[in-house]
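Asker: what's the 3D shape of this:
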Amino acid sequence: MSYIKVEDVSRHFVRADGTSFQALDHVNLEVRQGEFICLLGPSGCGKSTLLNILAGFEGTSEGDVYIDGQEVKKPSPKYVTIFQNYGLLPWRTVLKNVELGLEEQDVPRDEREKIARHYLEVVGLQDFADSHPAELSGGMQQRVAIARALAVDPEIIFMDEPFAALDALTRMKLQDEVSAICREQHKTIIFVTHDIDEAVVLADRIVVMTPNPGHIKTVIPVDLHGRRDRTSPDFWDIREKIFECFSLKPEDKTEYYI
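Answerer: As a prediction, this is how the structure comes out:
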């Protein structure tokens, strides 16, 4: 049974000069509960637009989106979105940033502190509870944002290129951590990326999108038998399939972005 259902969704925008631009063209997609889905494609393919529609931040021009049988019309407290810029409040400590969503849910003070400290431990930042965001590296700040998202126990986490601004080694570490955490927590994840290796590391299925206008070209299942080893033959086989989708030749590329 589908948990998220995208039915024939198109999205048009009107430019300042009055001309129309089609960001999405008749997109159809079904997602099962607990799946980790990566929306992969180059800039302009509509992947962030699709994420915003799923999260309820934007409407459709045509078609409908359903989550757990309910049509998506606006954002829901059952879902959270993590962006590139972390969204942390600089005047609040790490602990208080993680507590933010719990405050909005009117969780009692003692209980929300207990929950927040638990999720700081999950992301390995229990020793930085009293620090402020400016005292943390970019990777650590993103881990705080992930802890804050997990603390409210959302049904779905939407992520819009959350690691794009990080250095390569930090990005790889966070990819592994997020993959492990989200699978342990059994969350449904929709993750936007333009990084092919990142998609293979994270996803249960990769939704390959192409532009002009944005549509789904194919959906590639990622069966790595529970292992996310970047050096394994299975990893490289899936990676090569994606390169073929975009008519790229891996041997000619030193960077694996699209």
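Asker: Every contact and neighbour count from this point should use C-alpha atoms.
Answerer: Fine.
Asker: can you pull out the strands in this protein?
Answerer: Taking DSSP state E as the test, the strands found in the chain are 4-14, 20-31, 36-40, 62-67, 70-71, 79-82, 156-160, 188-193, 205-210, 215-221.
Asker: Can you say which of those strands is nearest to Lys241?
Answerer: strand 215-221 (8.3 Å; C-alpha to C-alpha).
Asker: Give the buried residues for the closest one.
Answerer: His215, Ile216, Val219, Ile220 (16 or more other C-alpha atoms under 10 Å).
Asker: ok, back up a step: tell me which of the strands of the chain sits most buried.
Answerer: Greatest average neighbour count among the strands of the chain goes to strand 36-40 (a mean of 26), per mean count of other C-alpha atoms under 10 Å.
Asker: and the angle for that strand with strand 205-210?
Answerer: The directions of strand 36-40 and strand 205-210 differ by 20 degrees, with axes from the mean of the first three to the mean of the last three C-alpha atoms, to 10 degrees as the criterion.
Asker: before we move on, back to that, what about the strands of the chain, which gets the closest to Asp234?
Answerer: Going by C-alpha to C-alpha, the one of these nearest Asp234 is strand 215-221, 11.9 Å.
Asker: Counting by contacts, list what that closest one packs against.
Answerer: In terms of contacts (3 or more C-alpha pairs under 8 Å, 6 or more residues apart in numbering; DSSP states H and E), strand 215-221 is packed against strand 20-31, strand 205-210.
Asker: I'd like to check what contacts it. Which residues are they?
Answerer: Here strand 215-221 makes contact (C-alpha atoms under 8 Å, 6 or more residues apart in numbering) with 24-28, 45-46, 204-210, 245.
Asker: how about this one, so we can line them up?
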Amino acid sequence: MLKRLFRIAIPITQRSYLVQPQTKFLLDAKIVDFNAFRDEIDELKKNGPQHPFVLIGTYTGLRPSKEERNNLKRPPEDTPSKSKKAQLLRELRHWTEDHYPFDMVIFDEAHYMRNQATTTFHLGECLSTNARSVLCVSATPVNNTNIDLHSLLRLIDEEFFATQSVFDELIDVNRPTVQLGNALAQSIIDETAITQAVSEMAKSQYINKSPLFEKLLGRVDNHSEICYTSWQEVGSAKKTRSTRRSVG
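Answerer: Okay, the predicted model is just below:
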């Protein structure tokens, strides 16, 4: 059960999110500025993990100045910040209590954190590091390159997505699997594309030893002709229905 939920959004949307927890989950949510947010964290440290809250804040309301960006990774006792925002974020990043400060942190419009050089990204790091779970919500996670996506994935699992090179390797390893999925999603299956994708998957040490891959090979070998015929029939049926709607 979620006892402490924090949702961070942009100012124009935060009031719309106030209604959702109340109507859908019967949770009493409230919008907080920095001072109210700090008060809730103080109450949590005072009363322990039984202290519940559902809070909605904004990036701009919690983000410290650019001058404090490089200090956010330092422990709070190591030369305390003059900025109250920065000091609180350092406490959250280096949380010492025996319970999570947040059961879940939700980042709406998460693409605002895609640039790792910005204070907004470092704000996200401080909030997510000791959260039990993290959810990033964005319609545009990739704006320019895969670096944008890697930045957001780091907030979800910093250890697994430690470096850009590791992430690029994961993309390369999974590329034939994605190509196979795209080929199978076509209305008329491209058997050549399937063969090429499966061949590349067979070369991968991360894929070729998987029982699921062995099962896939059996299906491709035994049922490719049936699948091809079935998808042809589906495509033909779609075309027929489309023609009837146009005539009607």
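Asker: now what about the TM-score between them?
Answerer: The pair, once superposed, lands on a TM-score of 0.34 when counted by TM-score structural alignment, normalised by the length of the second structure; 124 aligned residues with a C-alpha RMSD of 4.9 Å.
Asker: if we can go back for a sec, what's the most distant pair in the contacts of strand 215-221 of the first structure?
Answerer: Longest span within the contacts of strand 215-221 of the first structure, C-alpha to C-alpha: Asp25 and Asp204, 24.1 Å.
Asker: Give me the distance between Leu169 of the first structure and Gln141 of the first structure.
Answerer: Taking C-alpha to C-alpha, to the nearest Å as the measure, Leu169 of the first structure falls 15 Å from Gln141 of the first structure.
Asker: Could you check which of those two is surrounded by more residues?
Answerer: Gln141 (21 against 10; other C-alpha atoms under 10 Å).
Asker: need the helices for the second structure, in chain order.
Answerer: 14-25, 34-47, 59-62, 84-93, 119-128, 146-156, 164-184, 191-203, 211-247 (DSSP state H).
Asker: Actually, the stretch 151-258 of the first structure.
Answerer: 168-185, 196-202, 233-245 (DSSP state H, counting those that start in this stretch).
Asker: Buried deepest among the ones you listed, which one?
Answerer: helix 196-202 (a mean of 22).
Asker: helices and strands around that helix, which ones?
Answerer: Right, helix 196-202 of the first structure is packed against strand 36-40, helix 168-185, helix 233-245 by 3+ C-alpha pairs under 8 Å, 6+ apart.
Asker: For Ala199 of the first structure, find the nearest of the ones you listed.
Answerer: Evaluated with C-alpha to C-alpha, those place strand 36-40 nearest to Ala199 of the first structure, the distance being 5.8 Å.
Asker: now Met201 of the second structure: how far from Ser242 of the second structure?
Answerer: For Met201 of the second structure, the distance to Ser242 of the second structure - C-alpha to C-alpha - is 37 Å.
Asker: So which of the two has more stuff around it?
Answerer: Set Met201 of the second structure next to Ser242 and count neighbours by other C-alpha under 10 Å: Met201 wins out with 20 against 11.
Asker: That one reaches Val178, doesn't it?
Answerer: No. Assessed by C-alpha atoms under 8 Å, Met201 of the second structure is found out of contact with Val178, at 10.3 Å.
Asker: show me what contacts Glu121 of the first structure?
Answerer: No contacts exist for Glu121 of the first structure under C-alpha under 8 Å, 6+ apart.
Asker: Thr193 of the first structure versus that one, what's the distance?
Answerer: In terms of C-alpha to C-alpha, Glu121 of the first structure sits 27 Å off from Thr193 of the first structure.
Asker: and of the buried residues of strand 215-221 of the first structure, the nearest to Val178 of the first structure?
Answerer: Taking C-alpha to C-alpha as the measure, Val178 of the first structure sits nearest to Ile220 out of those, at 20.4 Å.
Asker: burial of Leu123 of the second structure, as a residue count?
Answerer: 23.
Asker: How about Leu100 of the first structure?
Answerer: Using other C-alpha under 10 Å: Leu100 of the first structure sits among 19 other residues.
Asker: residues contacting it?
Answerer: Counted by C-alpha under 8 Å, 6+ apart, Leu100 of the first structure has contacts Arg148.
Asker: One more pass at 6 Å, please.
Answerer: Neighbouring residues of Leu100 of the first structure by C-alpha atoms under 6 Å, 6 or more residues apart in numbering: there are none.
Asker: measure stretch 136-155 of the second structure end to end?
Answerer: Stretch 136-155 of the second structure: ends 8 Å apart by C-alpha to C-alpha.
Asker: Apologies, that question was intended for stretch 25-36 of the first structure.
Answerer: Termini of stretch 25-36 of the first structure sit 23 Å apart (C-alpha to C-alpha).
Asker: Quick check: nearest residue in space to Arg148 of the first structure, chain neighbours excluded?
Answerer: Of all residues not flanking Arg148 of the first structure in the chain, Val98 sits nearest, at 4.1 Å (C-alpha to C-alpha, 6 or more residues apart in numbering).
Asker: Burial check on the one you found, number of neighbours?
Answerer: If we define neighbours as other C-alpha under 10 Å, then Val98 of the first structure has 29 of them.
Asker: Kindly report the same for Leu92 of the second structure.
Answerer: By other C-alpha under 10 Å, 25 other residues sit near Leu92 of the second structure.
Asker: With Leu123 of the second structure as the reference, measure out to it.
Answerer: Counting by C-alpha to C-alpha, the gap from Leu92 of the second structure to Leu123 of the second structure is 10 Å.
Asker: can you check Val220 of the second structure too?
Answerer: Relative to Leu123 of the second structure, and taking C-alpha to C-alpha, Val220 of the second structure is found at 48 Å.
Asker: again with Val105 of the second structure
Answerer: Look at Val105 of the second structure and Leu123 of the second structure: by C-alpha to C-alpha, they are 12 Å apart.
Asker: now Arg154 of the second structure
Answerer: Following C-alpha to C-alpha, the distance that separates Arg154 of the second structure from Leu123 of the second structure is 13 Å.
Asker: Common neighbours of these two, please.
Answerer: Joint contacts of Arg154 of the second structure and Leu123 (C-alpha under 6 Å, 6+ apart) do not exist.
Asker: Out of the helices of the second structure, flag the one nearest Ile8 of the second structure.
Answerer: The nearest among the helices of the second structure, by C-alpha to C-alpha, is helix 59-62 at 6.4 Å.
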